[in-house]
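Asker: any chance you could fold what I've pasted below:
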Amino acid sequence: MAKTQSRFICQNCGAEYRKWTGHCDACDAWNTIEEERVEAGPKATGAITTGPRGKPLDFVALEGQSARPPRIITGITELDRACGGGLVPGSALLVGGDPGIGKSTIMLQAVGVLAARHKCAYISGEEAVDQVRMRAARLGLEKSKVDFAAATSLRDIISTLEQSNHEVVIIDSIQTMYADTLDSAPGTVSQVRACALELIRLAKRKGFAVILVGHVTKEGQIAGPRVLEHMVDTVLYFEGERGHQFRILRAVKNRFGATDEIGVFEMGDTGLVEVPNPSALFLADRDAPVSGTAVFAGLEGTRPMLVEIQALVAQSALASPRRAVVGGDSARLNMILAVLDARCGLPLSQFDVYLNVAGGLRVGEPAADLAVAAALISAVANTPVPAETVIVGEIGLSGEIRPVGQTEARLKEAAKLGFVNAYVPKQGQSAKKKLTIKGLKQVEIVHLQDLINLFGQDIGDKVRPREGMY
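Answerer: So this is what the prediction gives:
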């Protein structure tokens, strides 16, 4: 009879300890270490070379032709885009997101469409049959030929899938699955790792695509061991704010396609509706130009996307003025403020600065620096950016404006939406020919001071501290 041993494992990162401690040294988390009981396997009696000889490996050359993996088209264009063109048979896909963001909804919509052409199974460990039926009726999918089951026992699920011929299997969620070979609660590191490994191994052996729905921690990371993301072929994060109707499905890992690809959805009464032109949707509420706003030509994966960046500069009565950023990078905002002060003589240290990316989208690429600076300067000068103007460029520490990648794709998207002006960096000597976009007038910005001059020469007088303020 195998002996049962106790070990203490961090539920956040999977680190193991010989005894309980309140602090995990690996991930710096508190109160995440729990005791788990496992059966000790037989101890090794010697080196591996003393046992039976293994069979020799067949080495091959890297040069050669390999067939591209076939794809299972879900019929939801934005989901297929995020997956790299569809689901790959025999692959494992992990979908994570905040509670209530729409993970179960988009998965049910996907299998509802796929069931017309492929044999699909949906296994839920969180909801009962009646709950899923109510959601299917709300989405108009009650007549879809989807094989549904509510189960949490990994042994029962494996036995069922062994005898079936499903092409797509969805597990909602992996944290609720339970392997009876482990003496630990569902959702622990050991359970999540063991259940995911068995499901992925079965999917690769039988050739069906398995989609694992995962919970996330309060920091936004997928709950459970980090090795779970290494085990799967594709990792998708469902992003969005509860106050906005937009949902972003972002690929952060994809062995069969590009990373950082996104799909855009809009939450409605009948579920998630895909948005084929997110630029027009993010800019739909723009009226007449107002000060403190600028349109940035961004790039998400291979998709150009135009978003509005808003800035507010207000006199502060505090010793340490506020710096609030929603949807952007606070470190880059501080850098831009420092460059405006040191290189352009525009001191904003005594002001509260608020920055917001409209629509709930998150922008992190350096190409947004020039648009952020334009919004700040526009707010200080109380002068709107010229109408129908798009801005893109990276700011260096010396104040120079550096070129960005795929400028042509960004500007073509702006011209398609009716923009007529563009503030862009000066093209370097490596450019083979001058970039021209029909209907779009380009203004080259060499230094950040050139952008300030477009708003007037008296901006510095508007940011001087008030007399007797301190």
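Asker: use CA for all of it now, contacts and neighbours both
Answerer: OK.
Asker: which parts of the longest helix anywhere in the chain are buried?
Answerer: The longest helix of the chain (DSSP state H) is helix 189-206. Within helix 189-206, the residues that count as buried by 16 or more other CA atoms under 10 Å are 189-196, 199-200, 202-203, 206.
Asker: wait, which of those is closest to residue 241?
Answerer: Residue 241 lies nearest to residue 192 out of these, by CA to CA, at 27.4 Å.
Asker: from memory the closest one sits against residue 182, does it?
Answerer: No. Assessed by CA atoms under 8 Å, residue 192 is found out of contact with residue 182, at 10.7 Å.
Asker: what is the burial count for the nearest residue to residue 341 once chain neighbours are set aside?
Answerer: Once flanking residues are discounted, residue 341 sits nearest to residue 347: 4.5 Å by CA to CA, 6 or more residues apart in numbering. Burial of residue 347 is recorded as 18 neighbouring residues (other CA atoms under 10 Å).
Asker: tell me the SS of residue 347?
Answerer: Under the three-state scheme (DSSP: H, G, I helix; E, B strand; the rest coil), residue 347 adopts coil.
Asker: mind checking how far it is from residue 311?
Answerer: Residue 347 sits 16 Å away from residue 311, going by CA to CA, to the nearest Å.
Asker: next one: residue 111
Answerer: 42 Å.
Asker: next: residue 224.
Answerer: Residue 224 is 38 Å from residue 311, by CA to CA.
Asker: ok, now residue 79?
Answerer: Counting by CA to CA - residue 79 and residue 311 are separated by 33 Å.
Asker: alongside the first, I'd like the structure of this one:
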Amino acid sequence: MAKAKTQYVCVQCGGVSPKWQGQCPHCQAWNSLTETSVQSANPRFATWAAQTTTVQNLSEVEAQEVPRTSSGLSELDRVLGGGIVAGAVVLIGGDPGIGKSTLLLQAIAQIGLDRKALYVSGEESAQQIALRASRLAVNPVGVRLLAEIRLESILNTLQQELPNVAVIDSIQTLYSDQISSAPGSVSQVRECAAQLTRIAKQTGMTILLVGHVTKDGSIAGPRVLEHIVDTVLYFEGDNHSSYRMIRAIKNRFGAANELGVFAMTDKGLKGVSNPSAIFLSSYRDDVAGSCVLVTQEGSRPLLVEIQALVDDAHGFAPKRLCVGLEQNRLSMLLAVLHRHAGVACFDQDVFLNAVGGVKIMEPAADLAVILAMQSSHRNWPLPQKMVVFGEVGLSGEVRPVTRGQERLKEALKLGFEKAIIPKANLPRNLEEFSGMQIIGVDLLQEAVDYCR
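Answerer: Model prediction:
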């Protein structure tokens, strides 16, 4: 019997190599080649190709608003851009046990009250899902259930049932008869995702895919999986905390980097309408090393407490640790703090933390991080009821950030009385912020001098 032909495919770029190598010759990624079987060409996409439309001028295409349907969960609708879009394919990834299946079961139960809904489970039996639905106290009357991992059977069921919304839990457990490799391999995940996307576009049904994640937090399988789908959502959270955050990394029908916040209860996930109160729950007055930042997550401004601890180093090399903030930016901010504010931390251990488990990646956190570090280093508590935001450059200038007035309005609504912001972000109409003292600064030294 002839030996099956194999090739090695890069999970990052999809490049093909005839033999295994430690580094992908196409994208230079290390240890990214996986072995897959070479399949002969077959006409499984012939029907889809035959139904493609003719070429037309872009000016002749009529632009229409995309109709949306509520998922029944306001925070999920916010991240999706306003609701579920017909024909969209959504990929939701997250750590094991974070609550992906719970979230989608609650959503599909709400959708099934007035629309056709199908839940396909490849990881749990029908009895296990029924037990979860009973524990969550959801109404499962309108939800159709299928426990299957064979792709061809799932496609036949989708064509027969024609649901408005279908959940596939999860994409890594499915396998196709066309591919001889095991479920979860690069070729299986790519083939199953392509076939499900095809039927979603043909019929107009919305498909929600659950994806496993690797140890570095990215969705398992080929990188092309995130390119195939319309929306990529990441479900984040600390297992020791009851709060979960869902973030949009890619969204063809809405804004990326949108954030939704849920609280995990004994009855499932509940949306949090005012997440700023969570991230400020442990904020105390007159504490050195604490500064409140107004960050922007998509269209939502959030107030987050930034904590810094600067202490004498007792080892050979001072420690630098960030939790929830960008690690590589800390060294740059320490150098700026030394050069332009005269605060030397070369012999100090520096620890930073964003309270509440939120991850902040925008540069608008620079000014709050620097003020928190100098406050801890000199043991000077910052003024009470004060918020800070602004990007800091290498020459010590404080640069403006986007949506400055929305950030100030959120802080004013929560009772803050002072704000240090970039001078370019000063509002034109100060009467809207009559209850707040707003200080605009051009240089880092001005912000540090004010906090003394």
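Asker: let's have the buried residues of helix 189-206 of structure 1 in TSV, adding distance to residue 270 of structure 1.
Answerer: Shown next, in TSV, are these (distance: CA to CA, whole Å):
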residue	distance to residue 270 of structure 1
189	36
190	38
191	35
192	32
193	35
194	36
195	33
196	31
199	31
200	32
202	34
203	31
206	34
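Asker: out of the residues you listed, which is nearest to residue 318 of structure 1?
Answerer: Checking the buried residues of helix 189-206 of structure 1 one by one against residue 318 of structure 1 (CA to CA), the nearest turns out to be residue 189, at 46.0 Å.
Asker: what does the closest one align to in structure 2?
Answerer: Under the alignment (TM-score structural alignment), residue 189 of structure 1 pairs with residue 186 of structure 2.
Asker: OK, contacts around that match?
Answerer: 9, 11, 34, 36, 221-222 (CA atoms under 8 Å, 6 or more residues apart in numbering).
Asker: what of residue 77 of structure 1?
Answerer: residue 274.
Asker: so where do the helices sit in structure 1?
Answerer: 77-83, 103-114, 129-139, 154-162, 189-206, 227-231, 278-282, 330-344, 369-381, 407-416, 448-453.
Asker: separation between the residue positioned nearest the centre of structure 1 and residue 263 of structure 1?
Answerer: With distances taken as CA atoms, centre = their mean, the residue of structure 1 nearest its centroid is residue 250 (3.7 Å). Going from residue 250 of structure 1 to residue 263 of structure 1 by CA to CA gives 7 Å.
Asker: now for those two: what residues contact both?
Answerer: Counting by CA under 8 Å, 6+ apart, the residues touching both residue 250 of structure 1 and residue 263 are residue 82.
Asker: in structure 1, what range does stretch 222-233 of structure 2 match?
Answerer: Counting by TM-score structural alignment, stretch 222-233 of structure 2 corresponds to 225-236 in structure 1.
Asker: how far is the matching stretch from where the chain is centred?
Answerer: 14 Å (CA atoms, centre = their mean, to the nearest Å).
Asker: now do stretch 70-81 of structure 2
Answerer: So, by CA atoms, centre = their mean, the centroid of stretch 70-81 of structure 2 is 14 Å from its chain's centroid.
Asker: same check on stretch 401-410 of structure 1?
Answerer: On CA atoms, centre = their mean, the centre of stretch 401-410 of structure 1 falls 22 Å from that of its chain.
Asker: and that stretch, which stretch of structure 2?
Answerer: Using TM-score structural alignment, stretch 401-410 of structure 1 pairs with 398-407 in structure 2.
Asker: just the endpoints, please. Distance across that stretch?
Answerer: 16 Å.
Asker: ok, and what's touching that stretch?
Answerer: 294-296, 301-302, 364, 367, 390-393, 421-427, 441-444.
Asker: what of stretch 252-268 of structure 1?
Answerer: If you take CA under 8 Å, 6+ apart as the criterion, stretch 252-268 of structure 1 is touched by 69, 78-79, 81-85, 88, 233-237, 245-251, 272-276, 278, 300-303.
Asker: give me that answer again for 6 Å
Answerer: Contact with stretch 252-268 of structure 1 is made by 78-79, 82, 84, 233-235, 245-251, 272-275, 301, as judged by CA atoms under 6 Å, 6 or more residues apart in numbering.
Asker: how about stretch 2-15 of structure 1?
Answerer: By CA under 6 Å, 6+ apart, stretch 2-15 of structure 1 touches 16-17, 20, 32-40, 189, 224-225.
Asker: which among these end up buried?
Answerer: Buried by 16+ other CA under 10 Å: 16, 20, 32-36, 38, 189, 224-225, out of the contacts of stretch 2-15 of structure 1.
Asker: longest strand in structure 1, please.
Answerer: When structure 1 is parsed with DSSP state E, its longest strand is strand 303-315.
Asker: equivalent range in structure 2 for it?
Answerer: Counting by TM-score structural alignment, strand 303-315 of structure 1 corresponds to 300-312 in structure 2.
Asker: how big's the offset between that stretch and structure 1?
Answerer: Superposing on structure 1 and averaging over aligned pairs (mean CA distance after the TM-score superposition for structure 1), stretch 300-312 of structure 2 comes out at 0.3 Å.
Asker: for that stretch, buried residues please.
Answerer: 300-311.
Asker: export these as CSV, with columns for distance to residue 55 of structure 2.
Answerer: Output for the buried residues of stretch 300-312 of structure 2, formatted as CSV (distance: CA to CA, whole Å):
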residue, distance to residue 55 of structure 2
300, 40
301, 43
302, 45
303, 49
304, 50
305, 53
306, 54
307, 57
308, 58
309, 61
310, 63
311, 66
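Asker: my guess is residue 203 of structure 1 contacts residue 90, does it?
Answerer: Yes. Counting by CA atoms under 6 Å, residue 203 of structure 1 sits close enough to residue 90 to count as a contact (5.3 Å).
Asker: what lies in contact with the match of strand 303-315 of structure 1?
Answerer: 276, 279-280, 289-295, 348-355, 372-373, 376-377, 407.
Asker: returning to what we had before: separate out the buried members of the contacts of stretch 398-407 of structure 2.
Answerer: Going by neighbour count (16+ other CA under 10 Å), those have 294-296, 301-302, 364, 367, 390-393, 421-423, 425-426, 441-444 buried.
Asker: which one of the contacts of residue 186 of structure 2 is nearest to residue 414 of structure 2?
Answerer: residue 221 (43.0 Å).
Asker: just give the nearest non-adjacent residue to the closest one, would you?
Answerer: Using CA to CA, 6+ apart, the closest residue to residue 221 of structure 2 is residue 186 (5.4 Å).
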